[in-house]
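Participant: sequence and predicted model, in that order:
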Amino acid sequence: MSDWTEALGKYKGKTVAVYGLGKAAEEVAKQLKGQFFIAGLLDSFRESGSLYGYDILDLNEALLRGTACIVAAARPGSCRAIERRIGAWCRRQGVGLVDMRGKDLLEKPQAAWRFPERKGRRKEDLSELARGCSCISFDLFDTLVTRKTLYFSDFLELVRRKLTAQGIQIPDFAEKRLACELELSRQYAPSLLEIYQRMKERYGLEWMDCDALAETEWETDLEVLMPRKEMCSILKDFAAENKRLCIITDSYYGRKQIAAILAACGITDCKEVIISSEHKTAKTQELFGLWRERIGQQPALHIGDDLTADIDSAARWGIIPYRVYSGQELMEETGYLGLGEELDTWSGRWKAGLFASRLFNSPFQFEEDGAVAVTSPGDAGYIFFAPLLTDFARWLERRVREQGIGQILFAARDGYLLKKLFDQRFGDIVSCYFLTSRTAAIRAGTERLEDLRLIEEMRFSGSVREELSSRFGLHLEEDAGAGRMEDYKEAVLERCGRMRENYREYIAELGLKKEKTAFFDFVSKGTSQYFLERILDLPLKGFYCMRLEKDAPFAQKLEIEAFCPEEDSFCLEKESGKTGSLYQDYYILEAVLTSPIPSVSEFDSEGRPVYEKEPRNRDEIACIEEVQQGIMEYWQDSFTFCEETEEPIFDRMDKRLLALIHRICLLGNPILDLKVQDPFFGRITPVSDLI
């Protein structure tokens, strides 16, 4: 038996059924024949007839024929869709469900943070194989390029949503679209237009404009495709070595569309392309034969991800196969990194798709000591931080519009990135990057002794002399005594009065309207808002990602709404002693949300800002900017998947993705060198201590 049929050993002598009607199902049935009794074929699109010499059954008939196990003849992502479709039935009936690699699909995926040791699938092995081959071909989809969706069915769901937005409603769109592709593929390799034409005929959709639907799917695909950068770099290296290169792809797209994909993904070093729809034959049929005719008996290597279409089919034509892993397969091998429970919703799946396409963009992820790793600050921003910040920014926009608020103050420095996101998407909302800080607000807003006592309750890590200097800019002589802060109340209040007038000079230049104003702060008790309301003379409505100590007496009169409910702020499942939560991790976020400009401490008599001394070096600021670039890329990508009418919430997927920063290796990532600077409390905290 082959390796994967050995995994079916416990079913030997029993009846099995094959799930699928494509060429892969035919190959699986051939391998099973003689070792197992085959009850027939199963499929979600057909439940009667026959194919490849076997009856097509429904689940009940398969059970009546004594089926003990179902073998899913499909790619990993499709296998997961099959599990979602029939897994519960299999569990109830005691029927096994495995894929064509022998993997038990009924077994709950276990999160893994390291890949098992692999042999023969490293870059150095690929280089060694390539040395002896003058001709090298590449698969396209999931090898050189990938979609930002976890499953192909998610891509079709996105197409359905685009069609719905155009007023085109097709019930069970994905099922019908896939059924027609599968039906035609058993005869020849169809084009996308032919698939839609068959759909129109088969389901009596006389009104359907096949050209328009095919164009919508194509435009959607171009929007979600991205290069697998390391594989594209390898192709470029082979081109520099004067290898004869060819892209061999099973695709329903035509030559112009494939050329557009290559151009969009920056793949310019391969001019030779063989496309299944153009030749009406697939890789499992004669497509590799066309390549062999062109190159004769020259030694050739083919690089692809599909075991049947790429590896087995290339070998059949005397072409050395080399398998790379798709991002989806790597995601599956890690047990979905504990995210599997969040894949039942559209929001969870599209976020997981963006996550996997970025984290597993390289098929050689496992080479770094077997650890799942994020080495780039930009990737860390995209993967860990962006989902939460994107949902928060969309929530903020929604609340501001619903409440008829005309302007937003994005408080420095946490508001620096959020304002940039807003300006990209919601430029019609009047907003201002408002220079402030807890220190600046307190220096200008303190008016009485009660304020000093409130501030003194916010424990400072240092002496009273140091506290007066840091918090109020009041510098005592070296030999001055140091009792309580209120012992210096006259000097403090006098200076705060001057700072208040200076601050108002700055505010006057902003041209703010005298109306209710949204005030953004990331995570806060409300201290800055409390003191700024005195200075601004505007009614403020605070919108925070998370609010701390909302029962603090001074904050009782503040109007504040938080994105993250307090009960969610403190909890996510404990894993190996680590608790992932926004409450725990907001300090890390504050380290990367910040502006490249230092914190403002006060304003001079002409309303010009006076900044603190910059404590960060050039490398730290560059790291922060790269993180923010990754967040902005995710922000742009997210609007491909989520409609603006969709209610944004602080969901479990946001929490889980943020918590993964404690589990995924930040190998050599400059983020670990950042520090959280908090001069108000006199604290400096290395990010590495928080992770």
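Facilitator: Received the coordinates, thanks.
Participant: going by C-alpha atoms from here, please, whenever you check contacts or count neighbours.
Facilitator: Noted.
Participant: all the strands of the stretch 251-400 of the chain, residue numbers only.
Facilitator: Remark: strands assigned in the stretch 251-400 of the chain by DSSP state E, counting those that start in this stretch are 272-275, 300-304, 320-323.
Participant: give me whichever of those strands is most buried.
Facilitator: Sort the strands of the stretch 251-400 of the chain by mean neighbour count, taking mean count of other CA atoms under 10 Å, and strand 300-304 sits at the top with a mean of 25.
Participant: who are the contact partners of F355?
Facilitator: Y382, I383 (CA atoms under 8 Å, 6 or more residues apart in numbering).
Participant: please, which helix or strand holds the residue lying farthest from the centre of the chain?
Facilitator: Distance to the chain centre peaks in the chain at D479, reaching 56.9 Å (criterion: CA atoms, centre = their mean). D479 belongs to no helix or strand when assigned by DSSP states H and E.
Participant: tally of neighbours for A240?
Facilitator: Neighbourhood size, A240 [other CA atoms under 10 Å]: 10.
Participant: from L359, how far off is it?
Facilitator: Using CA to CA, to the nearest Å, one gets 28 Å for the distance from A240 to L359.
Participant: over to R608?
Facilitator: For R608, the distance to L359 - CA to CA - is 44 Å.
Participant: out of the two, which sits in the busier spot?
Facilitator: Neighbour comparison, R608 and L359: the larger count goes to L359, with 22 against 13 (by other CA under 10 Å).
Participant: my read is that the more buried one contacts I383, right?
Facilitator: Yes: the criterion here is CA atoms under 8 Å, and L359 meets it with I383 at 7.2 Å.
Participant: now the helices for the stretch 501-650 of the chain?
Facilitator: With helices called from DSSP state H, counting those that start in this stretch, the stretch 501-650 of the chain shows them at 527-536, 566-569, 582-593, 618-641.
Participant: so T220: helix, strand or coil?
Facilitator: Assigned by DSSP: H, G, I helix; E, B strand; the rest coil, the conformation of T220 is helix.
Participant: ok, it - how many residues close by?
Facilitator: 17.
Participant: what's near enough to touch it?
Facilitator: By CA under 8 Å, 6+ apart, the contact set of T220 is L158, V159.
Participant: in addition, the following structure is provided for comparison:
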Amino acid sequence: MQHEVLEQLAAKVAEVEVVSFDVFDTLFVRPLCDPEDLFDVVGKRFDIAEFRSLRRAAQTKAFQTMHANGLKEITLDGIYESFGKLPVDPALPRQTEYDLELALTMPNPELVDWFVQLAGSRRVVITSDMYLPQAFFEDLFAKHGLPKLPLFISSARNATKRDAGELFDIVAVEIGVTPDRILHIGDNELSDIRRAAERGLATFHYVDSRRTRLPARVSTPAASIAYGLPRSFPEKIEPQSFEALGFEIGGPAAFAFLHWIRQSAERDAIDLVLFMSRDGYVLKRIEERGDGGEFPRCEYFRSSRTALTLAATNETNFESRLPFLLSGAEELSPFELLERIGVAPPDDQVMQDIGLGPEVRLSDANIELFRSFLWSWRWEILKTCRIVRAGLHNYLQELGVADGMRIAVVDVGWNGTTQEAFDLALQGLYDIELFGYYLCLTDQPECNRRKKTLRMASLLSSESVGRGKVDQVYMNRVAVELYFSAPHAAVIGYDFDTSGRVHSVEDVGRGNTEGLGATAEAILRGIERYSAYASRVYGSVGVDPVPLEVVKPLLDFARSPSPEVRKLLSTVTNFDAWASSRNRAMRLDEYLN
């Protein structure tokens, strides 16, 4: 919570003798978009398709019975007594609802520390309108180790805040102070603020900005939890930071992708999963924690499209590789063009003599000169390609790759170029069945061409989410790739040390890349924290984290990155090592649609 809000609260507390706290959406929160999403979990548990609407109808009937009997509040027992015929004993879903409420109701991280400190020095009470029994609140506070305080619960007192505010009168009488000496803190404008003020209490309207950002309605409990988790996360994450970005957007994306990979690997009877660097760095980390369930053997594959393309390049296909070598090279010098594939350039004087000194930059006007230069320098380039191919062979041996294996390579996307390069590089080395698992694949012609000959599958596709959403993700692909980065430079090839052991060669990029490692670490930290927390929460309530539901925060991000996110991303420069140049600085927000 913002410091100025705490100061306002402290000033209000100083003027009263007793502080009253509302419970739901104030002192406690649920990691859900809508509290009624919990009813869908109950319904699924008992295979009752329309349970949510049945539960609503039962609550309405309970209110009717309440009024007919001259009472002022409903109870959980009364709601379940109001159900019509159910395929199970109503006592079973009733207990399940109670247990789920207890599992999902968590201390509000914005208020709980201040609340505990306050309860140790001032008189504090709990005042809540709720049909759950008082025993629930006793269980809730005990579960989270919070102070045992006087409880004023509407279902136990037959009085409410919302209707006439009579529950506030009971509070004042029982604690023995006049209403004006009580401060009530709550989120509901009617029951917590207007009704309390009408009864003479001082009030503080608590507004949770995290709740206002939630979607009004989602289709499944899995999506509801994916969006709602940040509200209840008990640890501190600085708002509008890269760690927060990783937690709120990268976290759901990576968690969903990992579960989809596991399901795909099980379906395809995969022997070995290779998480491609750098895209697979965080996926391997959270897989090692067990956040994705039981996996086949997995390895972090220190490779890239660049390394694999070089490994598959030889004298016969070199000319066809020229478009790749020139791709994304606008404004690069000829020295930078070679640097990004790990090839030493000719002497400076030679480059000056052929009109390609360091001051020359690639453009449409001189692209043929650059092409001719690469062709004339092909034998040096091919030397590097042969070393890279030998290194790849040794590296795959170290990873335990063998003929006949079914291997899945994991990449973020977008058109299958890395998988195609790997498939070509494997020719003459290994006879394996290669699968490609992607976060997102496009409908571009080159991708569709590869799908005809390669085994390619993706979580996000036109078939799964629609062409429009795929296009949105692709247009903001550089920002999406940031969520799947790593705190090391891009791998561009392999070499051998003096003992003959293979090691990867990295491209640190050109221009100012200061802070990229720290940015990646912060995002990864946020993703890992989300994944660990999500794994606990989904497991505790027995909800399957359906990948296409959990990934939805990423789709929202791709549809319309917020001004705050754009501002944060504008501080990241030269993220794309392949296209980076000392001649310019590319801010990441410039890639956003």
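Facilitator: Arrived safely. In this text the structure is predicted, and so the values were computed from the model without any measurement.
Participant: which position in the second structure pairs with the residue farthest from the centre of the first structure?
Facilitator: Residue mapping for D479 of the first structure onto the second structure gives Q349, with TM-score structural alignment as the criterion.
Participant: how far away is its match from L356 of the second structure?
Facilitator: Q349 of the second structure is 10 Å from L356 of the second structure, by CA to CA.
Participant: could you do P133 of the second structure as well?
Facilitator: In terms of CA to CA, P133 of the second structure sits 80 Å off from L356 of the second structure.
Participant: mind checking which of those two has more residues around it?
Facilitator: L356 (21 against 16).
Participant: hmm, that one is touching E336, no?
Facilitator: No: using CA under 8 Å, L356 of the second structure is not in contact with E336, being 11.5 Å away.
Participant: not counting residues beside it along the chain, what's closest to Y587 of the first structure?
Facilitator: Spatial nearest neighbour of Y587 of the first structure, excluding adjacent residues (CA to CA, 6 or more residues apart in numbering): V676 at 7.0 Å.
Participant: center of the second structure - which residue?
Facilitator: The centre of the second structure sits closest to G251, judged by CA atoms, centre = their mean, with a distance of 2.1 Å.
Participant: you'd agree that one is up against Y530?
Facilitator: Yes: counting by CA under 8 Å, G251 of the second structure touches Y530, with 5.2 Å between them.
Participant: on that earlier part again, in three-state terms, label the residue nearest to Y587 of the first structure for me.
Facilitator: strand.
Participant: likewise for P346 of the second structure?
Facilitator: coil.
Participant: mind checking how far it is from S580 of the second structure?
Facilitator: Using CA to CA, P346 of the second structure is found at 21 Å from S580 of the second structure.
Participant: same check, this time on G120 of the second structure
Facilitator: G120 of the second structure sits 56 Å away from S580 of the second structure, going by CA to CA.
Participant: please enumerate the strands of the stretch 401-550 of the first structure.
Facilitator: Under DSSP E, counting those that start in this stretch, the stretch 401-550 of the first structure gives strands at 407-411, 430-434, 517-524, 540-547.
Participant: out of those strands, which comes closest to L449 of the first structure?
Facilitator: strand 517-524 (22.8 Å; CA to CA).
Participant: what's the mean deviation for that closest one versus the second structure?
Facilitator: Following superposition, strand 517-524 of the first structure is found to deviate from the second structure by 1.7 Å on average (mean CA distance after the TM-score superposition for the first structure).
Participant: looking for the alignment partner of F522 of the first structure in the second structure.
Facilitator: Using TM-score structural alignment, F522 of the first structure lines up with V412 in the second structure.
Participant: that match and D279 touch, don't they?
Facilitator: Yes: if you go by CA under 8 Å, V412 of the second structure and D279 touch, sitting 6.0 Å apart.
Participant: ok, for the equivalent of F24 of the second structure over in the first structure, nearest residue in space, not its chain neighbours?
Facilitator: Aligning on TM-score structural alignment places F24 of the second structure opposite F141 in the first structure. Leaving aside its chain neighbours, F141 of the first structure sits nearest to T249 (7.5 Å; criterion: CA to CA, 6+ apart).
Participant: residue in the second structure paired with the one you found?
Facilitator: Checking TM-score structural alignment: T249 of the first structure goes with S128.
Participant: residue contacts, its match?
Facilitator: When contacts are counted by CA under 8 Å, 6+ apart, S128 of the second structure touches F21, D22, V23, F24, F152, I153, S154, K161.
Participant: distance check, the fourth one against D187 of the second structure.
Facilitator: Distance of F24 of the second structure to D187 of the second structure, computed by CA to CA: 8 Å.
Participant: now for these two: what residues contact both?
Facilitator: Shared contacts of F24 of the second structure and D187, defined by CA under 8 Å, 6+ apart, are absent.
Participant: what lines up with G84 of the second structure in the first structure?
Facilitator: In the first structure, the residue paired with G84 of the second structure according to TM-score structural alignment is Y203.
Participant: show me the contacts for that match.
Facilitator: Taking CA under 8 Å, 6+ apart, we find Y203 of the first structure in contact with no residue.
Participant: what's the spacing between it and D172 of the first structure?
Facilitator: 11 Å.
Participant: quick one: the helices in the stretch 351-500 of the first structure?
Facilitator: Under DSSP H, counting those that start in this stretch, the stretch 351-500 of the first structure gives helices at 377-380, 386-402, 415-425, 438-445, 449-457, 464-472, 489-508.
Participant: other SSEs contacting the shortest one?
Facilitator: Read that as helix 377-380 of the first structure. helix 618-641 (3 or more CA pairs under 8 Å, 6 or more residues apart in numbering; DSSP states H and E).
Participant: for the last one, same thing?
Facilitator: Helix 489-508 of the first structure makes packing contacts with helix 438-445, helix 464-472, helix 527-536, strand 600-603 when contacts are defined by 3+ CA pairs under 8 Å, 6+ apart.
Participant: rerun at 10 Å
Facilitator: helix 438-445, helix 449-457, helix 464-472, helix 527-536, strand 600-603, strand 609-611 (3 or more CA pairs under 10 Å, 6 or more residues apart in numbering; DSSP states H and E).
Participant: could you check the angle helix 438-445 makes with the second one?
Facilitator: Translated: helix 449-457 of the first structure. Calculated by axes from the mean of the first three to the mean of the last three CA atoms, to 10 degrees, helix 449-457 of the first structure forms an angle of 160 degrees with helix 438-445.
Participant: who's in contact with K675 of the first structure?
Facilitator: K675 of the first structure sits next to 587-588, 590-592, 615-616, 620, 683-690 when contact means CA atoms under 10 Å, 6 or more residues apart in numbering.
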